[in-house]
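Visitor: Sequence first, predicted coordinates after that:
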Amino acid sequence: MKNAIILSLILFYSILNSTAQTIDSIEVKSNTENIDSIINRIQKINSSVNIIKDTKRLIPIKELGNTKIISLSIDTLTTISSFQKTLNKYSRISCITINTDSISVNYETGDLQLKNNDILILSIHDISFENLQQFSNLFSKLEVYPNIILSIFGSLEKLESLPIFKCASTILFSNTNTEDTQKVAAQIIFGGINCSEGRPTTDKESKNETDNTSNETIRFQYTVPEMAGIDSKTLNETIDSVAQLGLDNNAFPGCQILIAKDRKVIYHKCFGFHTYAKLQPVLSDDIYDLASVTKITGPLPALMRFVDEGKIDLDEKLSVYWKDFERSNKAGLLFRDVLAHQAQLTPWIPFWSSTVDEQKNFKKHIFSYTKTKKYSVEVAPKMYLNKNYRKKIYKSIKKSDLLDKKEYRYSGLAYFIFPEMIKNISDKEYPNYLKQEFYKPLGAYTIDFNAHNNYPASRIIPTENDDYFRNTLLHGYVDDEGCAMMGGISGNAGLFATANDLAKLMQMYLQMGEYGGKRYISEETMKEFTKIQFPDNNNRRGLGFDKPILGNDTLSIEKCYPAYSASTESFGHSGFTGTFTWMDPKNNLLYIFLSNRVHPTRASRQIYEKNIRISIHQGIYDAIQVFNEKYKQKPLSKL
């Protein structure tokens, strides 16, 4: 009954003017397509690509962190193909397209300098043998590379005679060059789709090679909701309506939603624009300020790794790892209490306010509008903080009062010291440690600090028009003032990411520490961090992770957090800028919502008042329920 009321309220709002942008993936053709035709169509598309050989077991590609991957496409197109677009969902791929009608037949291989462990993905798109002969010089140069994955779309006729065909370690083939088959081939290469059946062979030798090939599914598959037991019609209507409700009420100028179930990304849609000027629509590869989602994306994976390695004891005093607390009121704080937000720490310190006088003018010797050796901490464009001010921040945290009672009170203070602590334990700079140990191996290259240093403004979603501290529009610079005063690199905030890359790290959490055939964190540690630590103290929190309100499944949609259908095993975090991510191991469900609700100012609270993020979250569970009711006699194991 509760679900029906919610759906009727949500669907009341019109979606006719929605500016939704759908991700480039295989989709349900229409709301009238039934489950059988959807599944049969997707299975037919998936089986249209076959592995002919894989002598070096390159498929699926497992090592991403230290492997350079180049995609070289020979095509009639001049733009990036669906094949290359899909490859880029999994990792950072250098994509080169050679048009068959251009002078590129004499392409020099200078950009293709590959080491022994690097991989060249060569794709040939519906090109006849005769036309390919003009590339014989290029192919002869490519034959020196030891790891070539050759993907052929079109016809195999006579291609077997090409030297490149024989020297390629791996060959995939589809007799069609459609966008769907290209997407499938790319997913097979990275382990999103298993290609273990129906493989054609060219000779006895390749047959033996194929029979011994282990083609695992280890990463995201990009497909339709029905393939994960979710009703497309309900999901789209619900989410589209709630997102439009947010746009109509100026809860945000735009947003982006990604949903994965059973390691299948079944929904990734963008709504609205970067700003209310409506000049630039939100796109799927846009980069967002994650705000406090940084807490579980930045310091937390490192801390969990240190627990696995015995470098941190959760029941030890925090001062053992942060010596500055030894002679302070924080000497006895336990690490577990700090991560569970019941260590009596002050919730927040407005560090920036100590830099201005009573007239709101900056005090002397704190900021400079020119970067120098002394003023080297960039907090905004042409605004640099004295490098020694970091010590003042640490001192303020050390001297801050403790709360009277040991109870749940959210505080981000410890997250300001975690980066330096991680550096001391790992002997590596905090951002470098995260990139080397987590982000790059996951293929999540856009997760990074200070987005303005790495990406054009056109790809970054702007946040606040800060008129009280930095006096500028924050565009690629972190929204959080305290993090900005740490040079944009902190543990409480600071990370930027695309939804797709954030999803890889969150999926690793959902799979209890494993993703892409690699274990990052032990299952034991993941379970410890994601369970409620102090339920008897009315504290719902895990270690770093947020958890559902105690008794959440009994609450209404207006009072629950997160969705009332989320299991007690679920966990996640929200962010001040309008971000939210939640994982549910019981339902194998991942939900990511990204927005810039603080644009142009943080005064807007419509995202909370209209309950946008939670209503969408509940809508996912409703769509699962609708699927089960409609197709309860159909075994999901076949999906």
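Guide: Noted; the coordinates are in hand. The structure displayed is predicted, hence computed values, not measured ones. Numbering: from 1, shown residues only.

Visitor: contacts, neighbours, all on C-alpha from now
Guide: Will do.

Visitor: you'd agree Tyr509 is up against Met526?
Guide: Yes - Tyr509 is within contact range of Met526, at 7.2 Å (criterion: C-alpha atoms under 8 Å).

Visitor: Could you check which of these two has the larger neighbour count?
Guide: More neighbours surround Tyr509 than the other of Tyr509 and Met526, with 26 against 21 (other C-alpha atoms under 10 Å).

Visitor: Surely the more buried one is in a helix?
Guide: Yes - secondary structure of Tyr509 (DSSP: H, G, I helix; E, B strand; the rest coil): part of a helix.

Visitor: then this one, side by side with the first:
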Amino acid sequence: MRKILVLLTIILTFNFNIAQNTNNPLLADNEAKQEQWVDSVYNSMSVDEKIGQLFMVRAFSNQGLKHENIISQLIMNQHIGGIIYSTGGPVAQAKLNNRLQELSKTPLLIGMDAEWGLSMRLDSTFAFPWNMTLGAIKDNKIVEQVGYHIGEHCKRIGVHFNFAPVVDINTNPLNPIIGNRSFGEDKDNVTEKALAFMKGMQDAGVLANAKHFPGHGDTETDSHKTLPTISFDEKRIDSVELYPYRELIKHGLSSVMVAHLNVPALESRSGYPSSISEHIVTDILKDSLGFKGLIYTDALEMKGVSEFSEPGDIDLAAFLAGNDVLLISEDVPKAVEKIKEAYENEVITEERLAYSVKKILMAKYKVDLHDFKPIETENLVEDLNRISDQLLYETAIENAITVVKNKNSILPIRKLESKQVAYVKLGDDDSSPFFKELQKYTKVHEVSAENLDELITKLKSYNTVVVGFHRSNDHPWKDYKFTDTELVWLYEIARNNTVILDVFVKPYALIDIDTFENIEGLVVSYQNSKTAQEKSAQIIFGSVPAKGVLPVSIQDVYKFGDGITYNMLSNLSYSIPERVGMDSNRLSKIDSVAQYAVDKEMTPGIQLLVARKGKVIYNKNFGRHTYGENAEPVKFNDIYDVASLTKILATLPLLMEMEEKGVVSLDTKLSEILPDYANSNKANVTLKEMLSHYAKLKPWIPFYFATLDSTKHPSIKYYRKAPTEDFNIKVANELYLRKDYVDSMQVIIKDSELLNRLRYRYSDLPYYILKKYIEGHYNKSLSELVQDHFYKSLGANYTTYNPSSKFSNKNIVPSEDDKYYRYQIVQGYVHDMGAAMQGGVGGHAGVFSNANDVAKIMQMYLQKGYYGGKRYFKTETLDKFNTCYYCDNDNRRGIGFDKPQLGDSGPTCGCISMTSFGHSGFTGTYAWADPEEEIVYVFLANRTFPSSDTNTLLRENIRTEIQRLIYESIID
């Protein structure tokens, strides 16, 4: 009786006219209309209907008609006020929700646990980062955007209350239920993140819920299975655990969930849950903190409470304690009966009932339930998986990944020419996105073994070892620890090698590592999602800056807030089109053009890449190596004969380097660099003239014609099937050219006639000439030079001359079924006959590559000679070579580079800036860079297979039509 009198005294002190309270977070913009609606609905209700509003029951959209009938009965008979949805699918839930709302006289208030988005409960919906991941982000605007996007998703599926954010300060690494759900261990960081999240979500029109009051951060037991104890004193709880609630309440927090906890410092009755503690709910949350929003219990079905043996007793106690919404009751009919009995016995007054029910109705009005509209199911799944969500997730992950240790500045990995990188996987989840992304930057081998000794032996060949620790990303409660065996392996790998350890789990996994002494680089990536793996690899190689900080401490070694930052190295990263102001839907039109080219047999296959602003935002493969269903599908690591792209990928960069060093100038004459030319008709031809194709040189000399016999097969005079001392230039399989014929080719070029008039005429001959000069100057082959000067340091490990010595034919796309010279399928050997007759190493042709590597070189050009932290050329050097010196003479060419057309027809779509540059290749290849729009476009094909006779690819403008679509995709 005494308890009832005390409660009534408290109740009488409430301000029942809550609509007039300006601190009420449930007030709508139009207070007068809200109050009118609330009063009208409340006054029309029976006592049973009023009591029913207090209950929010759990519903599943994947448990069939029997379950739906149970919920329907609760709506019709107990008049429940709300539903908290659990597992299922979005469309099924939306349809179920529409049916249940139609049954309810008063619209239902819909809640959901969507802490990291609807994916927490619903399949096929977008997953946002976990709180621990967000806690590592310094820019709280990103966290606010995450809250906003989650709010948009909730609103789209008809959810009005999201039981988020979790504001528990996680000071116990062994906490089994909070962990990744917490923003971290620091009260200020948790509060800042929670405020940002709350603001974003409530700005989207969905009401927030801070949980679990008064603080669930330091427990070692699961509240779903027992009653955990918080053992701190009242002073500590007030200064730490309650701190986020104070700040969120000041800024308009809509609701609070009271935890299922035993808090002896705040509730004297032993084992008495906080969710039904009058002191905790009323004295502290309502009176001391001044909270006037909705107060939810945690699930009343929770275990560990023995005092309430009869169904409905705990519900009544929770309401008497001051809660407004009774969440997930074990027996709603019994609970309604108990509360009604208390009402009829005046234990609960009409004023007390009105207080909570009117707050619930205020919330319903605020989320527009006074004007309820069914959920539209069309495009629902698409709306819950937007490109903008993916973009935000990517941004958040980039900002969260934390470099914790960076001994000797091992990160980001530089000087690729000196690195031999191995990857070792630990953990039991997928690591393929991480490994594949690492391989985009340099040659990385995955090394594994049955036993540790074997692994250590294999790793001796490498000077850098990346160890990735991968555990399931399905949900935050999955196992995150190293096994004892994995720890032993990690210690031994680190003792014997230079190691970068990257953990794709929460930072607490590091607690079990006894020493970090031998680990040079330490990265925490927080989650094992595909995006987290890809972005972490990009951070390791410096294409994305390191920004994150630890949200929790690790032993006494690394503290909250630790995090080493560094800037980008200006190498390519990988993202989505919207990240760089392009539209994915428009860009996807490229697919149909590329597929059309393949379907119409213009080329068996295609590699296609588009980058903008330093980010690869389109990279796809089409078709196969050859025609036929059993032919090898095109893969990202397949390499193509790039034909004349060799000119700008091999010869030109070496010449630019020599020009910059003063070895030659653009005005240097042939007679000055090659004395043999002093008495030739080409003596006074300058480098500028011949590389602009403005020197009256013949376009092409078919050198191989002269080496064929009367049957038009390779003559025995010039060829052998096996190598000998005099026949050692390998042209193709079982075909070796006489070694002195290379010199004969140079003589033929020197003595060739000039064209009869000066005009633009594309010619391969300058690159034969320059190859001779460059190799003579360095006393090394062009193949060696371009590797040592450029490809190795660029990480262009798929770019090479004569690929058969380095790659399997499974990864080399054949270029032609040659029936006029070599009489075999040309695969792994250069297609161009003149380059083949130089042992596969021509200045004009011979390079093989994939789209990703070609893009690296083009991006280096686009960045005026800078890439991956290294300057290859001065800006003025690039500008000098990317200049059209003879445009006034109807010659569009730069120095080595092709340029956009001057008239109606030419090498581009005609929609591109005049500062752009690139080249095309006979085999169907194309590479183009545009400094003004910061676009790199690479198209690799083998349109010459099986025969080079027809060029439908060129005739139908496939490459330039794709280029046009790229530019039409720009939206910024």
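Guide: Cool, the structure landed. These figures come from a predicted structure and were not determined experimentally.

Visitor: what do we get in structure 1 for Gln505 of structure 2?
Guide: One correction, residue 505 of structure 2 is Val, not Gln. Matched by TM-score structural alignment, Val505 of structure 2 corresponds to Gly154 in structure 1.

Visitor: residue contacts, its match?
Guide: 125-127, 173-177 (C-alpha atoms under 8 Å, 6 or more residues apart in numbering).

Visitor: Could you see which of the residues you listed carry over to structure 2?
Guide: Retained in structure 2 by both residues aligned by TM-score structural alignment, their matches' C-alpha atoms under 8 Å are the following of the contacts of Gly154 of structure 1: 125-126, 173-177.

Visitor: Switch the residues you listed over to TSV; also include distance to His475 of structure 1, neighbour count and secondary structure.
Guide: Output for these, formatted as TSV (distance: C-alpha to C-alpha, whole Å; neighbours: other C-alpha atoms under 10 Å; DSSP: H, G, I helix; E, B strand; the rest coil):
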residue	distance to His475 of structure 1	neighbour count	secondary structure
His125	40	24	strand
Asp126	43	19	coil
Phe173	44	25	strand
Ser174	44	24	strand
Asn175	46	15	coil
Thr176	43	17	coil
Asn177	40	18	coil
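
Visitor: Would you format these as a markdown table with distance to Trp348 of structure 1 included?
Guide: Compiled in a markdown table, the kept ones among the contacts of Gly154 of structure 1 are given as follows (distance: C-alpha to C-alpha, whole Å):
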| residue | distance to Trp348 of structure 1 |
| --- | --- |
| His125 | 57 |
| Asp126 | 60 |
| Phe173 | 58 |
| Ser174 | 58 |
| Asn175 | 61 |
| Thr176 | 59 |
| Asn177 | 56 |
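
Visitor: which bit of structure 1 covers whichever strand or helix holds Lys155 of structure 2?
Guide: When elements are assigned from DSSP states H and E, Lys155 of structure 2 belongs to helix 140-156. Counting by TM-score structural alignment, helix 140-156 of structure 2 pairs with no residue of structure 1.

Visitor: Longest helix of structure 1, counting residues only.
Guide: helix 612-630 (DSSP state H).

Visitor: what packs against that one?
Guide: helix 232-248 (3 or more C-alpha pairs under 8 Å, 6 or more residues apart in numbering; DSSP states H and E).

Visitor: chain center to the helix it packs on, what's the gap?
Guide: 22 Å (C-alpha atoms, centre = their mean, to the nearest Å).

Visitor: which element is the residue most central in space within structure 1 on?
Guide: Note on structure 1: the residue nearest the mean C-alpha position is Leu502, at 1.6 Å, using C-alpha atoms, centre = their mean. Element membership for Leu502 of structure 1, per DSSP H and E: helix 499-510.

Visitor: now for that helix, which elements pack on it?
Guide: With 3+ C-alpha pairs under 8 Å, 6+ apart as the test, helix 499-510 of structure 1 has strand 254-261, strand 514-515, strand 579-584, strand 589-595 packed against it.

Visitor: ok, how many other residues are close to Asn588 of structure 1?
Guide: Per other C-alpha under 10 Å, the neighbour tally for Asn588 of structure 1 reads 17.

Visitor: go on, the one 4 residues further on?
Guide: For Ile592 of structure 1, the count of nearby residues is 24 (other C-alpha under 10 Å).
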